[in-house]
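S.K.: generate a structure from the sequence data that follows.
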Amino acid sequence: MNLGDPDFVDVTDVVADMLSPKFAKELKKTIYDNTTFGPKHYGGRWNQINDHGTSHVSIVDSNQNAVAITNTVNAFFGSKILSPRTGIVLNNEMDDFSMPMNNTSANAPPPAPSNFVRPCKRPLSSMTPTIVLKDEKLKAVVGVSGGANIIAGTTQVFLNHFALGMDPLSSVMAPRVYHQLIPNVVMYENWTTVIGDHFEVPATIRSDLQKKGHVLQVSASATVSQFIVQNLDGLKGNGELVAVSDPRKGGFPAGF
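M.R.: Presented below is the predicted three-dimensional model:
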């Protein structure tokens, strides 16, 4: 929440920290495997933005050109205004700005000044369209829709495949957990889609999280991922593409 439109806010130091292995090692020191802490322990200073209303598409063509597109109208029907000329629903993107408040609750941090409204300014977004390269060759395209949980959803699919070695379908199908720092609650998947797919974080994992001091709550919504992996191992030229469209929203991959 220290990020903001770089035309209005100097984010040089923030971005440098995000890309710094040294900074990552310092963050690692705040993580204990046997217990969890309150938001202040992890550096939470500002209130979070509850953005929503997103969609994502991942694309790779026959020449290995890759596109990851996340877009939003920022609500089910955006600003609830339809352009009579184009038929396009106008977005509600102003909702992604932090709003100054005269009075803030003692239990809630203040809004982030870097994201305050200004003319011609772009609001902060949790969109995380991602293209993965190795040795300058395409390895994967991944992205997620799901509002404020987008970063967590994208990270979990990425780690499932590249850190845990799960196949692309299993990486997407694995049940997910979400934590926004504020409120200090772990949201976990335990729901069934309209087409009958059930996603549930195992009871053993939920129990372990509670033993560490986490407060758990069933997630009323979920992130939806579109994941394409290119396997170059042992193949000449262009490798095999495997595409997975998350069944959480009834999606399916398409190839041409």
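S.K.: from here on, just use CA atoms for contacts and neighbour counts.
M.R.: OK.
S.K.: number of residues surrounding A152?
M.R.: Here the count is done by other CA atoms under 10 Å, and A152 has 20 residues near it.
S.K.: contacts only, for it.
M.R.: Contacts for A152 (CA atoms under 8 Å, 6 or more residues apart in numbering) come out as 177-179.
S.K.: in the stretch 1-150 of the chain, which spans are helices?
M.R.: The residue ranges that make up the helices of the stretch 1-150 of the chain, judged by DSSP state H, counting those that start in this stretch, are 12-18, 21-28, 150-162.
S.K.: can I get those in CSV including distance to Q217?
M.R.: Putting the helices of the stretch 1-150 of the chain into CSV (distance: least, CA to CA, whole Å) gives the following:
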stretch, distance to Q217
helix 12-18, 29
helix 21-28, 25
helix 150-162, 16
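S.K.: and of the ones you listed, who's closest to I88?
M.R.: Across the helices of the stretch 1-150 of the chain, the minimum distance to I88, taken as CA to CA, is reached by helix 150-162, at 24.1 Å.
S.K.: and the next element down the chain from that closest one?
M.R.: Towards the C-terminus, the helix or strand next in line after helix 150-162, according to DSSP states H and E, is helix 168-173.
S.K.: before we move on, the earlier item: who wins for neighbours among the contacts of A152?
M.R.: Neighbour counts for these were taken using other CA under 10 Å; the highest belongs to V177, with 23 neighbours.
S.K.: verify the stated contact: it with N190.
M.R.: No. Because the distance of 9.9 Å does not satisfy CA atoms under 8 Å, V177 is recorded as not touching N190.
S.K.: let me know the secondary structure of Q217.
M.R.: Three states are possible here, and by DSSP: H, G, I helix; E, B strand; the rest coil the one that applies to Q217 is strand.
S.K.: who's in contact with the spatially closest residue to it that is not a sequence neighbour?
M.R.: Once flanking residues are discounted, Q217 sits nearest to M187: 4.9 Å by CA to CA, 6 or more residues apart in numbering. With contact taken as CA under 8 Å, 6+ apart, M187 is in contact with 177-179, 216-219.
S.K.: here is a second sequence; please produce its structure as well for comparison:
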Amino acid sequence: SKSEANSLRQLINDSESFSSNLHMPHFSVESGPAASQVLVMGPDDFIVVVVSSLNCPFGSGIITPSGVLLNSQMLDFSWQNKTMNLSTPRPQNLIQPRKRPLSFLLPTIVRPSEGMCGTYLCLGATNGDKALSSIVQV
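M.R.: Just a heads-up that it's a prediction; the model follows:
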């Protein structure tokens, strides 16, 4: 609301820095999969998403002769009544021949429902089971 925005504006002082305790809400920093996303929208309305994941820090720990560090995406598969990472086993990710594991990386592009003109939004989340709910909250 405008009144809430005005009250928040009164808290802004461009010439002074405040303790981080003043800023709410407090969020804990969680360690998790080593992943990142870059989403870029250019002036020509092209949108490019680059997703990079080793899954775990240092990936699988295997480096190819050319120096490429391989990811550990195989850990995203579920085994019956067991999983290799901290997530809940999911039937959609049961290991099968010729199957790729579903990923928790979630690059998201939102565009107008009709036509190409309007406001676009590009965002991403990589926080495992919480990725979808964090995108929805934005």
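S.K.: and the TM-score between these chains?
M.R.: The pair, once superposed, lands on a TM-score of 0.61 when counted by TM-score structural alignment, normalised by the length of structure 2; 99 aligned residues with a CA RMSD of 2.2 Å.
S.K.: hang on, the earlier thing: in which helix or strand does the residue nearest to Q217 of structure 1 reside?
M.R.: Mapping M187 of structure 1 onto the secondary structure by DSSP H and E places it in strand 186-188.
S.K.: relative to P168 of structure 1, how far out is the corresponding residue of structure 1 for D44 of structure 2?
M.R.: Residue mapping for D44 of structure 2 onto structure 1 gives N63, with TM-score structural alignment as the criterion. Applying CA to CA, to the nearest Å, the value for N63 of structure 1 to P168 of structure 1 is 21 Å.
S.K.: deepest-packed of the helices of the stretch 1-150 of structure 1, please.
M.R.: Counting by mean count of other CA atoms under 10 Å, helix 150-162 has the highest mean neighbour count of the helices of the stretch 1-150 of structure 1, with a mean of 20.
S.K.: isn't T119 of structure 2 up against R111?
M.R.: Yes. In this structure, T119 of structure 2 sits in contact with R111. The criterion is CA under 8 Å, and the distance is 6.7 Å.
S.K.: tell me which of these two has more neighbours.
M.R.: R111 (14 against 8).
S.K.: residue range for stretch 53-64 of structure 2 in structure 1?
M.R.: Mapping stretch 53-64 of structure 2 onto structure 1 (TM-score structural alignment) gives residues 72-83.
S.K.: pull up the distance across that stretch, start to finish.
M.R.: End-to-end distance for stretch 72-83 of structure 1, by CA to CA: 16 Å.
S.K.: what residues does that stretch touch?
M.R.: Residues from elsewhere that reach stretch 72-83 of structure 1 (CA under 8 Å, 6+ apart): 51-55, 88-93, 95-96.
S.K.: top helix in structure 2 by residue count?
M.R.: Secondary structure of structure 2 per DSSP state H: the longest helix is helix 2-10.
S.K.: in that one, what counts as buried?
M.R.: Neighbour-count burial for helix 2-10 of structure 2, with 16 or more other CA atoms under 10 Å as criterion, is recorded at no position.
S.K.: tell me which of the helices of the stretch 1-150 of structure 1 sits nearest to N102 of structure 1.
M.R.: Among those, helix 12-18 comes nearest to N102 of structure 1, with 26.8 Å by CA to CA.
S.K.: the closest one aligns to what range in structure 2?
M.R.: Aligning helix 12-18 of structure 1 against structure 2 (TM-score structural alignment) gives no matching residues.
S.K.: in terms of secondary structure, what does that helix contact?
M.R.: helix 21-28 (3 or more CA pairs under 8 Å, 6 or more residues apart in numbering; DSSP states H and E).
S.K.: what's the helix it packs on in contact with?
M.R.: Under the contact criterion CA under 8 Å, 6+ apart, helix 21-28 of structure 1 has outside partners 17-18.
S.K.: what number of residues lie near the nearest residue to S36 of structure 2 once chain neighbours are set aside?
M.R.: Leaving aside its sequence neighbours, S36 of structure 2 sits nearest to S52 (CA to CA, 6+ apart; 5.4 Å). The number of residues packed near S52 of structure 2 is 13, by other CA under 10 Å.
S.K.: now do L39 of structure 2
M.R.: 16.
S.K.: so it versus V136 of structure 2, what's the distance?
M.R.: As it turns out, when the distance is counted by CA to CA, L39 of structure 2 lies 17 Å from V136 of structure 2.
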